[in-house]
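Participant: structure of the sequence below:
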Amino acid sequence: MVPSIIVGRASGGEDTLVDVGNVSSFDEMHGSGAEDVLEFDGNHGVEGDGFARWNRDSDAPKLRKMVSREERMKWWRVYAMHFLFMWNSRTFEYVSIFLVALAFPKGLFATSIRGITSTVSAMLCASAVGNWIDRSPSRLPTLLITIFLNHAAIVASYCCWLYWPIIAGYGEVTSETSGPFSSLSKGIVYGLILFLDVVHDLSAIANRLSLERDWVPVLVGPITPEISYGLTQVNSVMVRIELIVKLIAPSLLPLIMHTFNSQEGWILLLAAMTIVVWAIEVWCARLVARENPELQELKKPSIDSATIEDFEIEDQFVHLKPGLHSLPQKMYFVLYQDPAARLRHYFSIPMWPASISMALLQLTVLAYSATLITHLVQTGFSISSITVARASGAITGLASTVITPWLVGVLRGRYIRGSSTEDEKDDAAEGRVVRTVGMWGILLQFLCLIPVVLVLWSLSSAISPEVLSRETNTSTSSPQFLIPFILFAFLSLSRVGHYMNSLMVQELGQVEIPASQRSTFAGTEQSFKSLCELCHWAATVVWDHPSQFKWLALGSLIVTGSSAVLFGTWARKSGKGQDSGYESVPLNDLEEDNTI
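Facilitator: Just a heads-up that it's a prediction; the model follows:
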């Protein structure tokens, strides 16, 4: 352990005499309330026992560089942990699609059942998952539980798929009527696979909520306009990691499949890889928690009305007598009273309109989703052009994770220079910046989707697949380049605005919601997203003909515009009130013993 100095800022003079203390980490020193921190390695002048002299003018740049380096090392460990989790989860999601398709090649019933089950379970249970995270007293055990459940479900699901050929019969020709529930044994195993998929999805939601809404705000610390590496930067890197994994993981699967002659071989390899990554991920989580003592502290009980009501409901449930006679009351608590309370708390948070505006975007078909891709294939677009377009959409999404922090930094500097008092800087600048960038993002998405809708409308109304796929030598008369270029260029650009708005809404949820309700709020938001996703699929069932896709596109544009209006109205009203002040996470509240 390196001895360190806590340096207090003096009211005057060039030098400050400070007491030398042995503390466990930089975060502990920062949590003690000292304004400046300097590592003491014996090279600085010492006056007497236990005192050191620090010249602020000469050593301040070195200090900032040292602190920045240590902060970034801390975050690299967090990013490694997030990467490992996303790698296992995304790989499993992609592999599951192939496994279901290989097991049931004659129809989409099994795939549809799997998708509906996962979506409905997320809609019904995401809020409860978030509430469990908020009520959990410790952060590290909660995160480790989510990792265990997620990866255990993945390994168990791989084992079920290893057992599936035995049930289906080796070498048997699959009949058109063969389905996941055509026999009792198939129904049991596929039902178990569906259950494991639900466990995987809910634990993935829990892991994301625990990391984004519980760990990250505490690790970032107090939010100030002068912060150099804050929530915007951290959230952007984490989204960047998710997008990179989403690109790389599916591309490696064909290589793994071609390496083995049998399906059992590559499934066993994936299961072994999952276990190895699982072990490394747990080690990373424990290392991050050990190096950041604030993560090991028990959460302080909150006395807000929402938390008190949650505890009252839980107390009533716990004190019910065991047995069948109390089953109706238990069902009432689980199915109605507890969810109703969480829903009421959700709409009592001032930023719920921003959250709903994000959920509404799940209704749109104007993204590189299965719905739009299927329509484009039916319309005559080639698979190669769609693949290139999806890659461009991923690239613009990655670009957004770089553009957004830069834009926030530029606007933050302008707001700070234009502020008249320090209080205004601290309370309003950051909130104003985040609202402004979020508004620009949703407006950019809406404006970019207008040409997309016009192209899709013309394709559905006037251009037949034969015309679209026609070979011609004149670049002016051929729609083969112009129409796909306009469609894909603006659709990809819309992803920049989408991620800008998403990152800003995520940051607002991390700082403007009481710590005791952050995960519950985010879980309820996820429930609304799942509900909108179900409505999305229901709309595609009603308007399923390619010629009717123009109405889905127009409706998606209206939904995006409504989302922009909802977010803009809320941002303007809340920016003028008290809601725009960020709720800081002072580490000295967590480390009460480390004071000077």
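Participant: from here on, just use CA atoms for contacts and neighbour counts.
Facilitator: Fine.
Participant: where along the stretch 1-150 of the chain do the strands fall?
Facilitator: For the stretch 1-150 of the chain, applying DSSP state E, counting those that start in this stretch gives strands covering 4-7, 15-21, 36-39, 51-55.
Participant: got the buried residues for the longest one?
Facilitator: Along strand 15-21, the positions that meet the burial threshold by neighbour count (16 or more other Cα atoms under 10 Å) are 16-18, 20.
Participant: same check, this time on the last one
Facilitator: Of the residues in strand 51-55, those scored as buried under the neighbour-count criterion (16+ other Cα under 10 Å) are 51-54.
Participant: what number of residues lie near Ile97?
Facilitator: The local packing of Ile97 (other Cα atoms under 10 Å) involves 12 other residues.
Participant: check Leu99 too.
Facilitator: By other Cα under 10 Å, neighbour count at Leu99 equals 15.
Participant: if I look at it, how far off is Leu253?
Facilitator: Distance, Leu99 to Leu253, using Cα to Cα, to the nearest Å: 12 Å.
Participant: next one: stretch 216-229 to chain centre, how far?
Facilitator: Chain-centre distance of stretch 216-229: 19 Å, with Cα atoms, centre = their mean, to the nearest Å.
Participant: meant to ask about stretch 462-475, not that
Facilitator: The answer for stretch 462-475 is 41 Å, by Cα atoms, centre = their mean.
Participant: surely Ile167 is in a strand?
Facilitator: No: counting by DSSP: H, G, I helix; E, B strand; the rest coil, Ile167 is located in no strand; its state is helix.
Participant: tell me the contacts of it?
Facilitator: 185-186 (Cα atoms under 8 Å, 6 or more residues apart in numbering).
Participant: would you agree Phe446 is in contact with Arg495?
Facilitator: No: with contact defined as Cα atoms under 8 Å, Phe446 does not reach Arg495; the gap is 10.3 Å.
Participant: between the two, who's got more neighbours?
Facilitator: The residue with more neighbours, out of Phe446 and Arg495, is Arg495; 28 against 23, by other Cα under 10 Å.
Participant: pretty sure that one contacts Gly397?
Facilitator: Yes: applying Cα under 8 Å, one finds Arg495 in contact with Gly397, separated by 5.7 Å.
Participant: which residues in the stretch 51-200 of the chain form helices?
Facilitator: Taking DSSP state H, counting those that start in this stretch as the test, the helices found in the stretch 51-200 of the chain are 56-103, 109-135, 139-168, 184-209.
Participant: the structure of the following sequence is requested for comparison with the preceding one:
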Amino acid sequence: MDSDSEDSFERADESTPIGGDGSVTPNSLTRSQALNLYVSHAFSTWNARGYEFAAILFTAAAYPDTLVAAALRMIIVYFAMILFSSSVGHWVERSPDRLRTLLSTILCNRGSVILGSFFWILILSQRDLVGDEATFVLPSNAFLKGAGFAVAVTFGIVERLSASGNLISMERDWVVTVAAPAGQPYDLTHLNAVMRRIDLVCKLISPILISAFISAFGSVRLGVVFTGLTSLLSIPVEIFSATRVWNSSPPLQAPRAAPPPPPPPPPQRTQAESRSWLARTRQYFHGFEMYFSTTVWIPSVALALLHFNMLTWRATFITYLINVGYSLNTITVARAVGSVFEISSTVITPRGIEYMGKARHHAHLEDEDDESGVGLIASDQEESRDVQTVIGLQRFGLWGMSWQLVNTIPVTLALWAISTLKEEESLSAFARRVVAGQTPPNVAWSVVLFSFLAFSRLGVWVFDLTTQQLTQTLVPTHQRSSFAGTENSIVNVFELLGAGAAIAFPRMEQYKWLALASLVSVVISLIMYAGWVRRQRGHLLHWEKVAHSICVGDRGR
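Facilitator: Next up is the predicted model:
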């Protein structure tokens, strides 16, 4: 946007959004509305990312001598998300009032964190964990501790489901509804990039703040109190910000269009049978039938498959790095560098989509009949621009996946080399390390490992952003929320498979096989996505242009 149009945009009355060319765009956001949207999303994401990390610390403090509790909590949560995420998406889709839906997810999420914090306090206050000198001490009781843990995990499931509902409502409904037409301020590409940037910044800073608070005060119980108070204090800010956006946006205030009714049950089924668990099971699988009937289920599954990848900063990978000799400071710095690349993807992606979508970078638009107007959210006047956006999304998403694969290969080689070197160490050397402390792995392989791991994070988040916008624009309006809920279920299937693989190969020397399996998952994901792009566009590369470039280069020499 040039300086003249930006000045006119800033002077515009907030009830009349102005586009980049000075024209009135009633579906566009003003700067104030966008800020309130970002604030509401930031507080929701901050709490979700913070509690996700805090629950790991609370579980480790409650059961310090075993990993069983942490693994059990993770598996239970994954199973719950697989079972109920589709229903959450269906609920968001069927709720006619957008504001009430979003506020319900906020209140449910914050309430579950606050109540869960109460039970974490009870668990962590038992005498065998805090000793007799603590201010508040409860007698040790294994049964009550287990019961409290079960209740805390239950509230954790509610927290994850409500956070998922909040994200679906915000990303698949609110953002798509208020987004400006393509190419104007606050269009869908811009909103997605900023929202994901907020998510990644919260993912980096929120866990660090909780860790710093617990370290400063030396008490996990105070960390529980801090987590609960943060959730409580954020409620009015989130509600106020979301309400301001809704009050000033007629498209959001309009009742959501009712989705088509489900097909009637067979005549032989009675009303009681239609309400039985069998009917609910059929409804559950109907969500998967809808999901796989869309044109973008392949990119969605390709993205979900990446959640099996164990070459990311998940608990198993961090545990492996610590056990092979890396210090916590080294891991923290490497993770922070990777986060910088993740955040940079939100800056690069909008520009990459625009660049890849320009007419001079692909065949003429009239040759792309298969993509024109399919499920796009823009009006007919912007159809040409929207076709360019979809093509840009497809091409830049392919670039992101290719970039991730190229950088995952050296990461896998480095882990394989580090594991092999550890296996070749003699028993006496191992005994000396146990006494004198772990010696870090080979420096050269460590540089390769952490450098290319950071580079790979750029590719995965580029692919994530482009796939998200493809599903936002190419899935029919009345199916977006249900699609997102089912997509979340599939994501958790691969998360669960990753956790199961880590349990099946628990020894440190076996992690190289998990790394190899992760590389295979990235290859499969790229093949799936590339095949989908080829079917949509009829080609992956313009080979005639490649040949022309080579010929020109040869003549130049």
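Participant: can you pull the TM-score for these?
Facilitator: Once the chains are laid over each other, their TM-score by TM-score structural alignment, normalised by the length of the second structure reads 0.81; 497 aligned residues with a Cα RMSD of 3.4 Å.
Participant: rewinding a little: take the buried residues of strand 51-55 of the first structure and lay them out in JSON lines including distance to Gly169 of the first structure.
Facilitator: Output for the buried residues of strand 51-55 of the first structure, formatted as JSON lines (distance: Cα to Cα, whole Å):
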{"residue": "Phe51", "distance to Gly169 of the first structure": "78"}
{"residue": "Ala52", "distance to Gly169 of the first structure": "77"}
{"residue": "Arg53", "distance to Gly169 of the first structure": "79"}
{"residue": "Trp54", "distance to Gly169 of the first structure": "77"}
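Participant: toward the C-terminus, what is the element adjacent to the host helix or strand of Glu533 of the first structure?
Facilitator: According to DSSP states H and E, Glu533 of the first structure maps onto helix 518-542. Sequence-wise, the next helix or strand downstream of helix 518-542 of the first structure (DSSP H and E) is helix 549-576.
Participant: who does that following helix touch, helix- and strand-wise?
Facilitator: helix 352-360, helix 430-461 (3 or more Cα pairs under 8 Å, 6 or more residues apart in numbering; DSSP states H and E).
Participant: re earlier: just name the closest of the buried residues of strand 51-55 of the first structure to Ile403 of the first structure, please.
Facilitator: Using Cα to Cα, Trp54 is the member of the buried residues of strand 51-55 of the first structure that lies nearest Ile403 of the first structure, at 37.9 Å.
Participant: please identify the residue in the second structure that aligns with that closest one.
Facilitator: Structural alignment (TM-score structural alignment) places Trp54 of the first structure against a gap in the second structure.
Participant: Trp54 of the first structure and Asp544 of the first structure, how far apart?
Facilitator: 72 Å.
Participant: likewise for Pro250 of the first structure?
Facilitator: 28 Å.
Participant: Thr224 of the first structure too?
Facilitator: 50 Å.
Participant: mind listing the helices for the stretch 301-450 of the first structure?
Facilitator: 305-318, 327-332, 338-348, 352-360, 370-379, 383-418, 422-424, 430-461.
Participant: rewinding a little: of all the helices of the stretch 51-200 of the first structure, which lies closest to Trp551 of the first structure?
Facilitator: The nearest among the helices of the stretch 51-200 of the first structure, by Cα to Cα, is helix 109-135 at 23.3 Å.
Participant: tell me, how many residues neighbour Gln378 of the first structure?
Facilitator: 13.
Participant: rebuild the helices and strands packed on helix 549-576 of the first structure as TSV, extending it with distance to Ile308 of the first structure.
Facilitator: Output for these, formatted as TSV (distance: least, Cα to Cα, whole Å):
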stretch	distance to Ile308 of the first structure
helix 352-360	21
helix 430-461	28
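Participant: Trp87 of the first structure: which of those helices is closest?
Facilitator: Proximity to Trp87 of the first structure (Cα to Cα) singles out helix 352-360 among these, at 25.1 Å.
Participant: quick one: that closest one to the second structure mean distance?
Facilitator: Following superposition, helix 352-360 of the first structure is found to deviate from the second structure by 0.7 Å on average (mean Cα distance after the TM-score superposition for the first structure).
Participant: start and end residues in the second structure for that helix, please.
Facilitator: Helix 352-360 of the first structure covers residues 297-305 of the second structure once aligned (TM-score structural alignment).
Participant: hmm, who's touching that stretch?
Facilitator: With Cα under 8 Å, 6+ apart, stretch 297-305 of the second structure has contacts from 291, 463-464, 467, 471, 487, 490-491, 494, 521-522, 524-526, 528-529, 532.
Participant: which other residues reach stretch 145-158 of the first structure?
Facilitator: Taking Cα under 8 Å, 6+ apart as the rule, stretch 145-158 of the first structure contacts 85, 88-89, 92, 193, 196-197, 199-201, 203-204, 206-207, 267-268, 271, 274-275, 278, 282.
Participant: buried residues, it. List them.
Facilitator: 146-147, 149-155, 157-158.
Participant: turn those into a markdown table, columns for distance to Ile6 of the first structure.
Facilitator: Shown next, in a markdown table, are those (distance: Cα to Cα, whole Å):
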| residue | distance to Ile6 of the first structure |
| --- | --- |
| Thr146 | 37 |
| Ile147 | 37 |
| Leu149 | 42 |
| Asn150 | 42 |
| His151 | 42 |
| Ala152 | 44 |
| Ala153 | 47 |
| Ile154 | 47 |
| Val155 | 48 |
| Ser157 | 52 |
| Tyr158 | 52 |
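Participant: identify, from those residues, the entry nearest to Gly187 of the first structure.
Facilitator: Checking these against Gly187 of the first structure with Cα to Cα, the nearest one is Ser157 at 14.6 Å.
Participant: mind telling me what that closest one corresponds to in the second structure?
Facilitator: Match for Ser157 of the first structure (TM-score structural alignment): Gly116.
Participant: check contacts around the spatially most central residue of the first structure.
Facilitator: Residue closest to the mean C-alpha point of the first structure, counted by Cα atoms, centre = their mean, is Arg208 at 5.8 Å. The contact partners of Arg208 of the first structure, by Cα under 8 Å, 6+ apart, come to none.
Participant: what lines up with it in the second structure?
Facilitator: So, by TM-score structural alignment, Arg208 of the first structure is matched to Leu167.
Participant: now the aligned residue in the second structure for Gly431 of the first structure: how far from Arg314 of the second structure?
Facilitator: By TM-score structural alignment, Gly431 of the first structure lines up with Val390 in the second structure. With distances taken as Cα to Cα, Val390 of the second structure is found 32 Å from Arg314 of the second structure.
Participant: swap in His478 of the second structure?
Facilitator: Relative to Arg314 of the second structure, and taking Cα to Cα, His478 of the second structure is found at 34 Å.
Participant: and those two? which has more neighbours close in?
Facilitator: His478 (16 against 11).
Participant: among the buried residues of strand 15-21 of the first structure, which one lies nearest to Lys321 of the first structure?
Facilitator: Of those, the one sitting nearest to Lys321 of the first structure (Cα to Cα) turns out to be Val20, at 57.8 Å.
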